[in-house]
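Engineer: Okay, structure incoming, though there's no sequence with it:
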């Protein structure tokens, strides 16, 4: 009997110890969101970073051409450290010539010129991958009484970009506002810098994009910004965007380096976003690349209308703009609307 009591006492002790041990282990077990999961999350992030670094290390930058203006400004961040594959030119014709000769893989050019090149080469040369610049055309003069397009009657308009979007947008808006070609005198210069030299001439207005408008206003204090052609274009087209610039890619390069190009587009989108959101920092990079002085770039960025749009949104807005130009003058887009293969749109 005594032995039985001893046996029961030992059994109770063992059971109590077991329950205590289980309870203690449970209390010491990691809770949700604890260090173990945090460590796993950290490891996952490290893996993602390693994967990104590996992706970046495999990336090969294409040969890129851009114009000295918003298109080059938007690319500035991605070329901050290494500009060896970036060529900045001053006239659209220079970019088009280099692209046609195979000197560039990717180029930022006026939207209508992309269509002209497509039609001229029967779609064999390029595809449009993104919109990079929306309307950024402005008119300035020393006459503050000019406020609307009809006020331009009898004036001399000095601009650059003959054969590109500025010429056809201007003609379209003059017509929409009841002005005939002989109601104004248009003088075309080869570069925007030449337009600035006409500042202060009698009965003369300047048609300029950013950042050149900011340059003009800073150099000649008698100038005032009279008309925002971007707003006028939206009024005339029931709110459609004026697509000034696009990014095109050589079909030969795309066939051989699609992965690199897709990564380039990601970097380009990030670069444009950085420039728009960080004008002061971006302006310093823009000056470093020789695009524009930092002080002027910082002022111009908010009005330069740099944008990134790809896919079906890009196709819709670019088609809309080209259709307006086609109705105004089919020659402005190469005679006809480009085909579906003009657009680089991923499924």
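Structural biologist: Nice, I can see it. Remember, predicted model here, so these are calculated numbers, not experimental data.
Engineer: from here on, contacts and neighbour counts on C-alpha atoms
Structural biologist: Fine.
Engineer: From what I see, residue 112 and residue 331 are in contact.
Structural biologist: No: counting by CA atoms under 8 Å, residue 112 does not reach residue 331; the two are 9.7 Å apart.
Engineer: The two: which has the busier surroundings?
Structural biologist: Neighbours were counted for residue 112 and for residue 331 using other CA atoms under 10 Å; residue 112 has more, 27 against 15.
Engineer: Skipping adjacent residues, who's closest to that one in space?
Structural biologist: Distances taken as CA to CA, 6 or more residues apart in numbering put residue 333 closest to residue 112, at 5.1 Å, once the chain neighbours are dropped.
Engineer: what residues are up against the one you found?
Structural biologist: 112-113, 115-116, 322, 325-326 (CA atoms under 8 Å, 6 or more residues apart in numbering).
Engineer: Quick check: the two most widely separated of those?
Structural biologist: Comparing all pairs in the contacts of residue 333 by CA to CA, the longest separation belongs to 113 and 326, at 12.6 Å.
Engineer: Put this next to the first one:
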């Protein structure tokens, strides 16, 4: 089972929403150790120094200011694999992870984790430097450059194209490069006239090439071809034993988390400043990226419907991408 988790983590890119922007050493939120009378349980959280980690920034600040229901000690790591390992080892109670990695943790030890609430919608974009791409079908006969071959990125791109009537390799040629950093450089110098990438790489590419435009929102295309199921790529995941033993703390966390996610989605400048404060990314980069990150809060049955649909698609593309088997209904936290 450990091998299953390792394989899933190796395929982690998840559109690079969870690719670390800093080093792998954890950064603590700086929350004070003694809870005030207003704060309940002490809850340990693992996040990632990445765009997905931005949704935790307000929660971290509010906890330090004693404005949350629980007292949180949040540690941000350089990659999602480390955050997942901390959760699996019981060193933290909750982690913000890619949904496919959460499924792999569940497969490693059936029922060991539960998906509480989603915080990231899919945010891949086709970048066009030619000025000719008006919609997805403009890619017919074109070569598109991408990163993340053999990962969720590839499976989702293939799914959208295939369910739009475009066959990869016949109608659209996809050329994969080693990293999104390389892809940004290729857009900048004109080697990649068409490319697919997420934030914050999108903003960087647009800034480096004045001819580059965000041409097609693949998250929107996903909604179109998936019967309205949202592309929920990231979520707060808790140890099942923690959920069972701390019911009120979990409910309070969900409210605090929702407040933090919705603040991030609606307050770009303030959230960008917090992103820099907590060493997630520089404020100027975050400010450009946040409007396109797909930060949103989802829970309950709508979350379950969308995530289960996504995991089914990933399973059919590569079963090991979700740990070798699909999670049961107990994977999804049910609000009382």
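Structural biologist: Cool, got the structure. In this text the structure is predicted, and so the values were computed from the model without any measurement.
Engineer: Check the alignment and tell me where the residue nearest to residue 112 of the first structure lands in the second structure.
Structural biologist: The equivalent of residue 333 of the first structure in the second structure is residue 322 (alignment by TM-score structural alignment).
Engineer: ok, now residue 311 of the first structure?
Structural biologist: Residue 311 of the first structure maps onto residue 300 in the second structure, by TM-score structural alignment.
Engineer: And for residue 134 of the first structure?
Structural biologist: Match for residue 134 of the first structure (TM-score structural alignment): residue 121.
Engineer: Distance check, the match of residue 333 of the first structure against residue 100 of the second structure.
Structural biologist: For residue 322 of the second structure, the distance to residue 100 of the second structure equals 5 Å [CA to CA, to the nearest Å].
Engineer: any common contacting residues for those two?
Structural biologist: What both residue 322 of the second structure and residue 100 touch, as defined by CA under 8 Å, 6+ apart, is the set 8, 311.
Engineer: Give me the mean deviation of the lengthiest helix in the second structure from the first structure.
Structural biologist: Selection of the longest helix in the second structure by residue count, based on DSSP state H, yields helix 247-266. Its matched residues in the first structure lie on average 1.9 Å from helix 247-266 of the second structure after superposition (mean CA distance after the TM-score superposition for the first structure).
Engineer: which of the residues in that helix are buried?
Structural biologist: Neighbour counts over helix 247-266 of the second structure (16 or more other CA atoms under 10 Å) mark 249-254, 256-265 as buried.
Engineer: all helices in the second structure, in order from the N-terminus.
Structural biologist: Remark: helices assigned in the second structure by DSSP H are 2-10, 57-64, 80-88, 99-108, 152-162, 180-188, 201-208, 218-225, 240-245, 247-266, 268-277, 283-289, 300-317.
Engineer: so of those, which one's packed in deepest?
Structural biologist: For the helices of the second structure, the largest average neighbour count (mean count of other CA atoms under 10 Å) is found in helix 99-108, namely a mean of 28.
Engineer: which residues in the first structure does that helix align to?
Structural biologist: The aligned range for helix 99-108 of the second structure is 111-120, by TM-score structural alignment.
Engineer: residues in contact with that stretch?
Structural biologist: Counting by CA under 8 Å, 6+ apart, residues outside stretch 111-120 of the first structure touching it are 123-128, 164-165, 243-246, 248, 318, 322, 332-338, 342.
Engineer: how big is the offset of it relative to the second structure?
Structural biologist: Stretch 111-120 of the first structure sits 2.1 Å off on average (mean CA distance after the TM-score superposition for the first structure).
Engineer: Distance check, the aligned partner of residue 255 of the second structure in the first structure against residue 259 of the first structure.
Structural biologist: In the first structure, the residue matched to residue 255 of the second structure (TM-score structural alignment) is residue 266. Distance of residue 266 of the first structure to residue 259 of the first structure, computed by CA to CA: 11 Å.
Engineer: Show me the common contact partners of these two, please.
Structural biologist: What both residue 266 of the first structure and residue 259 touch, as defined by CA under 8 Å, 6+ apart, is an empty set.
Engineer: can you count the residues close to the closest residue to residue 296 of the second structure other than its chain neighbours?
Structural biologist: In space, and not counting its chain neighbours, residue 296 of the second structure is closest to residue 119: 5.1 Å by CA to CA, 6+ apart. Using other CA under 10 Å, residue 119 of the second structure has 28 neighbouring residues.
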